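Q: what follows is a predicted protein model with its sequence.
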Amino acid sequence: NKLPNHSFPADILTDKFTTSKMDLMRKNSGQKGQVLLIVLLVMVVGLTIGLSLATRSVTDIKISTQLEESSRAFSAAEAGIEAALKGEPVVDCAGTWQTIGQAKYCFSKTTAGGTSDPLVLGKIGIADTYTVWLVEHDIVTGNPQIDESHDYDGPSIDVCWQKTSGTIEPAMEITLIYQDAGGYKVSRGAYDPDGGRIGSNAFTATIPLDCGLGFTYGTTFSLPPSPPTYTAIALRLRPFYAEANVGIKPSANLPSQGLSIALTPIPPFRQFLTTFYFQEQM
């Protein structure tokens, strides 16, 4: 038997071939697009990681440099403060700077107090004491011993305070240390802004007083007559019931209370401000 002879038009065969070729091209094109997309994603991820590592390296180098400069600055500051406290001559920032290792510094110093201006003493804790000196100190030699040959000659000192937080109002004990022919002696006064406590603690009521510093209340503490009857040495201030922010306003020039040091080390070029108050020596 003979197989039937089928014949197809040439245009049908051509269309089928063309369609298959186009499908194959579209498939290959899609695969190439996917590969290109993957390559781009890999490049983006790699670039991101590279930038992150580079940024971290730059940051680490910057931090290391800042730490090194800060260490040198604090070393210079420490040396400058020590020199100032020892009574060494001031190193003027407009002149030749003092060198220590790879760092340099200059400093100036002034006395804290020494005038009749109001003076903020800061925060004093419960049962802590703060000493207000009524005699001079020898700060030139770097050995600041008290000098009893001259004392505060004002008739009184305003002492002001207020609470730092909470609702409890602090009271204040003021102790005058003085010297007369019989030796060192003390005189005390206690003051309370809370009228409800005065009946039980026998303190004296305060008065509205701000010492020119914006405080809430205080008292004017009167001093005995000036020498030769006696020499006023110091006032000791001690809060009760709560810590207190304290300030004073002298009625005459107050002896120096310490040293204020302004020190500039390089690097970096920035200024340190600090005040050293004389410590109790009795």
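A: On my side now, so go ahead.
Q: rest of the way, CA atoms for contacts and neighbours
A: OK.
Q: output the contacting helices and strands for the helix ranked longest in the chain.
A: Determined from DSSP state H, the single longest helix within the chain is helix 10-85. Using 3 or more C-alpha pairs under 8 Å, 6 or more residues apart in numbering; DSSP states H and E, the elements in contact with helix 10-85 are strand 103-113, strand 256-266.
Q: tell me the helix or strand right after the first one.
A: Under the assignment DSSP states H and E, the closest C-terminal helix or strand after strand 103-113 is strand 119-124.
Q: below is structure B, check it against A:
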Amino acid sequence: MQKVRTGQALILILLVMAVSLTLGVSVASRSITALRQVSFSGQSAQALAFAEAGAEEALLCLDGGGACSGGSIDLDGGGDDVTYTITPLSSTDLPKVDRDSTIELALSRFGGAAVTVCWSLTSVSSEANAALTVAYVRLSGGNYLISRYSYDPDGSRRAQNNFSNPSPGSGSCAGYRYMATIPTPATQQILRLRPLYVGPIAIAVPGLPSQGSKITSTGFSGRVIRKIEVIRTGSALSEIFDYVMFSGSESSSLVK
């Protein structure tokens, strides 16, 4: 009888030890997971801070007016913590434009007789049926003149707003739903584009000179990599410009 009780006690002790070991392993595993998460969060925040520092360095270089293409920075003495590149901002890689907002493009180094404007990606359903207004500002005979164009793919709206029907995207506008050709006579200055009814939408104007700079900055911390992009465009007139400047006709100079 004593042997049976001893055996039962041994089994009970082994069972308690097994349960304790399981609980200990579980707690240790959770602790390790929590530590990894804390470590990852810290490294992620640091990598993002490094990437932001690289973008700031790139902006300082651009502000200095020198030749800027990129670089790397060692912020903590342990090797490069961030690398950044600066590339020209193509007129086909513009940031998306929200509804009722305006993007301004420089034409001072463009010598063509017309520009083609593409808008609304075919791959993005939310960009369908976006209308677009275009203001072309030029210099002629010492006077600034403005020509306005308006396009709307929605037939029911066109009956109300009298906009023109855009052409389907093709050729240099492949991948876009709509396109329009804007004449650019005289001395070109700026092109102002404003989406209506739908936004944000993608807009491209192939063939224009660079419209600014695109900064890509990558920060490293441990095994974490964070990347940010910064778009820097040239100075632009406020959106209120479209409402306070008036031209009675394409041959009349701008007035307030």
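A: Now that the structure is in, tell me what you want to look at. Quantities reported herein were computed from a predicted structural model and do not represent experimental measurements.
Q: ok so, going back, compute the inter-axis angle for the longest helix of the first structure and strand 256-266.
A: Helix 10-85 of the first structure and strand 256-266 are oriented at 140 degrees to each other (axes from the mean of the first three to the mean of the last three C-alpha atoms, to 10 degrees).
Q: where does whichever helix or strand comes after helix 10-85 of the first structure end up in the second structure?
A: Per DSSP H and E, the first helix or strand lying C-terminal to helix 10-85 of the first structure is strand 98-100. Under TM-score structural alignment, strand 98-100 of the first structure corresponds to residues 73-75 of the second structure.
Q: give the buried residues for the matching stretch.
A: Neighbour counts over stretch 73-75 of the second structure (16 or more other C-alpha atoms under 10 Å) mark I73 as buried.
Q: try stretch 146-164 of the second structure
A: Going by neighbour count (16+ other C-alpha under 10 Å), the buried part of stretch 146-164 of the second structure is 146-147, 150-154, 163-164.
Q: farthest-apart pair in the residues you listed, please.
A: The span of those, defined through C-alpha to C-alpha, is set by I146 and D154 at 25.6 Å.
Q: tell me how far I174 of the first structure lies from T129 of the first structure.
A: From I174 of the first structure across to T129 of the first structure, the span is 10 Å (C-alpha to C-alpha, to the nearest Å).
Q: and if you look at G30 of the first structure?
A: Distance, G30 of the first structure to T129 of the first structure, using C-alpha to C-alpha: 85 Å.
Q: ok, the two, which is more surrounded?
A: The neighbour count for G30 of the first structure versus T129, taken as other C-alpha atoms under 10 Å, is higher for T129 (16 against 12).
Q: what's the closest non-adjacent residue to whatever residue of the second structure lines up with I157 of the first structure?
A: Aligning on TM-score structural alignment places I157 of the first structure opposite V115 in the second structure. Spatial nearest neighbour of V115 of the second structure, chain neighbours left out: I182 (5.3 Å); criterion: C-alpha to C-alpha, 6 or more residues apart in numbering.
Q: and that neighbour, what helix or strand is that in?
A: Applying DSSP H and E as the criterion places I182 of the second structure in strand 176-183.
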